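Engineer: pasting a predicted model and its sequence here:
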Amino acid sequence: MAVAIPRLLLVILGAMFMQQTCAALGRNLPSIIAPAIILDLDLDPALAGVYVGLAAASSLAFQMGCGGFILRWGALRMSQLALVMLAIGLASAAVGPLIFFAISAIIGGGGSAVSTPASSHLLGRYSPPKQAPLVFSIKQTAVPAGLLLSGLVGPWLTAWLGWRAALEIAALFCLVFAVALQPLRATFDGDRMPGRGFKVSDLWLSGVVVARSPALRNLAFACFAFNGLQTVFIGFFVIYLTQLGHGLATAGAVFSLAMVVAVPARIFWGWLGSGHVAPRVLMGGLSLGMAVSTGLLGLSGAGWPLALFATVAIGISLTAMSWHGVLLSEAARLAPPGMSGAATGGVLSSGQLGALILPLTYALVLSLTGQHGWGFAACGLPALVVGIALLRRPALRD
């Protein structure tokens, strides 16, 4: 048995890495190629914030309610369902009219929301507690990997085949991997409770788990700021560069460069949080880094060289794109027995609230001032508050 556990951990880590890559691709590709969509359909760029906010609202609802479904049907089955939803969301966006973008945001946002609690439930079962931050961080490097695909392949496919075909190809990718996960279900959904009936309370089970724990509530507050800022960066950075006169391919390349940096950063922060630095202190430092980086973007403008934008983007990537493994492993560690998926879903629900409010805040600032940089700076303020709070408070404990 001692030999089987590491093998199973390796298998499920690889599977969930691919699942999260598909989720990141499916959730963010429409935002990455948004300049081409906006130009083709003659849309207001501020509508990108509405799309992102609608996806976040859907994610909030699905993450609040997914805990009970993970317990009943199994985390692997819910991973497959998430991928199918992402495929439907991408295919809906490819249809074109605004109503189908709304459908895409709702269905795709829901699929993306379910993917992380499901994968966290599985890794929480097989990860040794002390190495959990590192294991979760390795899994979460799939998010920048998916964003890297979005930033490099998305604009290339858009230039070659058009934005609709780019979305359809990504949808097929998600659907194929959902089917590829099926042989693993018998092994990794062995803890499911098929006889567990549906309860209305399941719809807010994740929120109840978090509300009962002060430590999980602290993580939820941090996740609000972190995930909201990450969503703003993903949703608007490429649009900002293109409106300054840079081509979509160039803007996508700068974005992808930042995503490359996030991969080793997530692993490094996970290693650092695995017994070397207290997760509270580490997350506090990352929070301040987010605030400084977005504050610098607040000073940016048309006179900035592309290299300076790339430098600031890397700073945001090192912080706002790299916190996930540390925070998610803490949520799983602090969860009641057998409730890792529900606890993670509850914490991430707060993050989805940030992903709803901060992009809408950005869109409002942009509409009022016409300044993208000011929008980034405004959305970095919650991270500043979190950083100060985490570094002043005692260590997280339950």
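Structural biologist: In hand now; what should we look at?

Engineer: every contact and neighbour count from this point should use C-alpha atoms.
Structural biologist: Noted.

Engineer: next up, the contacts around the residue nearest to Val50 when sequence neighbours are not counted.
Structural biologist: Computed as CA to CA, 6 or more residues apart in numbering, the closest residue to Val50 that is not its neighbour in sequence is Leu360, at 6.6 Å. By CA atoms under 8 Å, 6 or more residues apart in numbering, the contact list for Leu360 reads 49-50, 53.

Engineer: who wins for neighbours among these?
Structural biologist: Gly53 (30 neighbours; other CA atoms under 10 Å).

Engineer: how about the nearest residue to that residue, chain neighbours excluded?
Structural biologist: Excluding its sequence neighbours, the residue lying closest to Gly53 (CA to CA, 6+ apart) is Leu356, at 4.3 Å.

Engineer: quick one: residues contacting the one you found.
Structural biologist: 52-57, 228.

Engineer: with secondary structure added, can I get these in CSV?
Structural biologist: What follows is the contacts of Leu356, written out as CSV (DSSP: H, G, I helix; E, B strand; the rest coil):
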residue, secondary structure
Val52, helix
Gly53, helix
Leu54, helix
Ala55, helix
Ala56, helix
Ala57, helix
Gly228, helix
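
Engineer: the residues you listed: which two are farthest apart?
Structural biologist: Based on CA to CA, the longest span within the contacts of Leu356 runs between Leu54 and Gly228 and measures 13.0 Å.

Engineer: mind checking what helix or strand follows whichever strand or helix holds Val238 in sequence?
Structural biologist: Take DSSP states H and E as the rule and Val238 turns out to sit in helix 214-243. Next in sequence after helix 214-243, counting helices and strands by DSSP H and E, comes helix 248-272.

Engineer: okay, one more to line up with it:
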Amino acid sequence: LLGLLAETTAIQAVGTMAVLVVPTIAPKIADALAVPAGRVGFQISLLYLAAMFGSLSAGTSVARLGPCRTGQVAMLLTAAGCMLAAAGNLATLLLGSLVIGAAYGVINPASSDLLMRHVPAGRRNLFFSIKQTGVPLGGTIIGLVAPATALHLGWSAPLWIIAAIAVALACASQPHRANWDAYRDISVKLSGLSLAGFRTLAKNPALFWLASASFCFAAIQLCLLAFLVVLLVEELGFDLVAAGAILAAVQVVGALGRIVWGMLADRARIGLAVLLGLALLMAAASAAVIGLSPAWPKILVVAVFQLLGVSAVGWNGVFLSEIARLSPPRAIGSMTGAAMFVTFMGVVAGPPLFSGLHAVLGSYARSYALLVAFALAAAALIRAAQAHAGHSPSS
């Protein structure tokens, strides 16, 4: 089991590294390609749109090829996308971003199927949550390593390094493939984008409401991470270095929170109740942000954002575990793919909505009213999921 956990966590981390590397070194890329930095920044939206649709292809690939092989394909596509992005012009950068995004969309459906089949029920939330720490881990590695690497070896070097690691991970999975893919069904046809997961989602109210809540959670998480530094610097009197340190701390406590919430959900068998509590904590912490001002003691400002970090960055593992638990056994991949499509919609929609509200209100802090609304909506949706899930274990 430790090998399985290490492999799925590593794939999650490398996928995240590939997603975040271009925004992290965008100024260097813009200089090298002689284009405005804003054009380079556009690629992250394109990438997440590709991830949305990539997640819809995951169900048939997991069923036909097996989750291990699907993860290997995702890593090889990630490598190909990074190499395209490193080719040296804007067109291949955007094409590579599409490939990376499509690969990223199938990672969670594949790993969810693997963990659901091989991890005992009493440890499942913990394993899902540890696997999801690959997201902040990958982001931290890129933030620490990519800028220096680009500075000393050239802007394309981080992309080539990620490509090499992705290929190595795909190869490392091969000895386990026969065991991990024992349940694959070669009679299933690979059909590209599939709406089967959505059809099953619509017929299962608990899954439908839970997936809908992930739209709100993802929007809150992305808004928190995207606008935290500018809020701290422009409205609360922090310098840039301190604001960056607080952002890093938010991600660290979020990663730790994923593990803690996973352990709690396993120990008490209350996965949906944990998610409900996190939604309410997000609402309370977001409401507190609305009232922040430079007069607040800095330690209290930091504490408020750490509460947001442990909740708004800590929900993902328990969510994916509950999606897998509530899914039909042979449809875990397709159901996770459909749920992730909704999640990625929140990623894409959240920051523009927040920016639009800021344009009206003129305050990042007051714009957190949107996050309060998202959090309360998520709480209502999870409560609806609980009502339909009944009293089965972990509900």
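Structural biologist: Perfect, I can see it now. The structure displayed is predicted, hence computed values, not measured ones.

Engineer: thinking again about what came up before, between Leu54 and Gly228 of the first structure, which one's more packed in?
Structural biologist: Gly228 (28 against 23).

Engineer: residue in the second structure paired with the more buried one?
Structural biologist: The pairwise alignment with the second structure assigns Gly228 of the first structure to Ala219, based on TM-score structural alignment.

Engineer: show me what contacts the residue nearest the centre of the second structure?
Structural biologist: For the second structure, the residue nearest the mean C-alpha position is Val135 (6.4 Å; CA atoms, centre = their mean). Neighbouring residues of Val135 of the second structure by CA under 8 Å, 6+ apart: 12-13, 16.

Engineer: next, the buried residues of stretch 55-75 of the second structure.
Structural biologist: Judged by neighbour count using 16 or more other CA atoms under 10 Å, the buried positions of stretch 55-75 of the second structure are 55-75.

Engineer: equivalent range in the first structure for that stretch?
Structural biologist: On the basis of TM-score structural alignment, stretch 55-75 of the second structure is assigned to residues 63-83 in the first structure.

Engineer: distance from the matching stretch to the middle of the chain?
Structural biologist: 17 Å (CA atoms, centre = their mean, to the nearest Å).

Engineer: now do the same end-to-end measure for it.
Structural biologist: 15 Å (CA to CA, to the nearest Å).

Engineer: got it, and stretch 229-240 of the second structure?
Structural biologist: Counting by CA to CA, the terminal residues of stretch 229-240 of the second structure are separated by 7 Å.

Engineer: Leu366 of the first structure and Gly315 of the first structure, how far apart?
Structural biologist: Remark: distance between Leu366 of the first structure and Gly315 of the first structure (CA to CA) = 22 Å.

Engineer: and Ser58 of the first structure, by the same measure?
Structural biologist: 29 Å.

Engineer: likewise Ser119 of the first structure?
Structural biologist: In terms of CA to CA, Ser119 of the first structure sits 27 Å off from Gly315 of the first structure.

Engineer: with neighbour numbers in mind, choose between these two.
Structural biologist: Taking neighbours as other CA under 10 Å, Ser119 of the first structure and Gly315 compare with Ser119 leading, 27 against 21.

Engineer: so who does the more buried one touch?
Structural biologist: Taking CA under 8 Å, 6+ apart, we find Ser119 of the first structure in contact with 16, 75-76, 79, 341.

Engineer: again, but for Val210 of the first structure
Structural biologist: Val210 of the first structure touches 216-217, 220, 343, 346-347, counting by CA under 8 Å, 6+ apart.

Engineer: repeat that for 6 Å
Structural biologist: Neighbouring residues of Val210 of the first structure by CA atoms under 6 Å, 6 or more residues apart in numbering: 216-217, 343, 346.

Engineer: I'd like to know which of these is nearest to Leu328 of the first structure.
Structural biologist: Ranked by distance to Leu328 of the first structure (CA to CA), the contacts of Val210 of the first structure are led by Ala343 at 9.4 Å.

Engineer: what does Met116 of the second structure correspond to in the first structure?
Structural biologist: In the first structure, Met116 of the second structure lands on Gly124 (TM-score structural alignment).

Engineer: how deep is that match tucked in, by neighbour count?
Structural biologist: Gly124 of the first structure: 25 neighbours (other CA under 10 Å).
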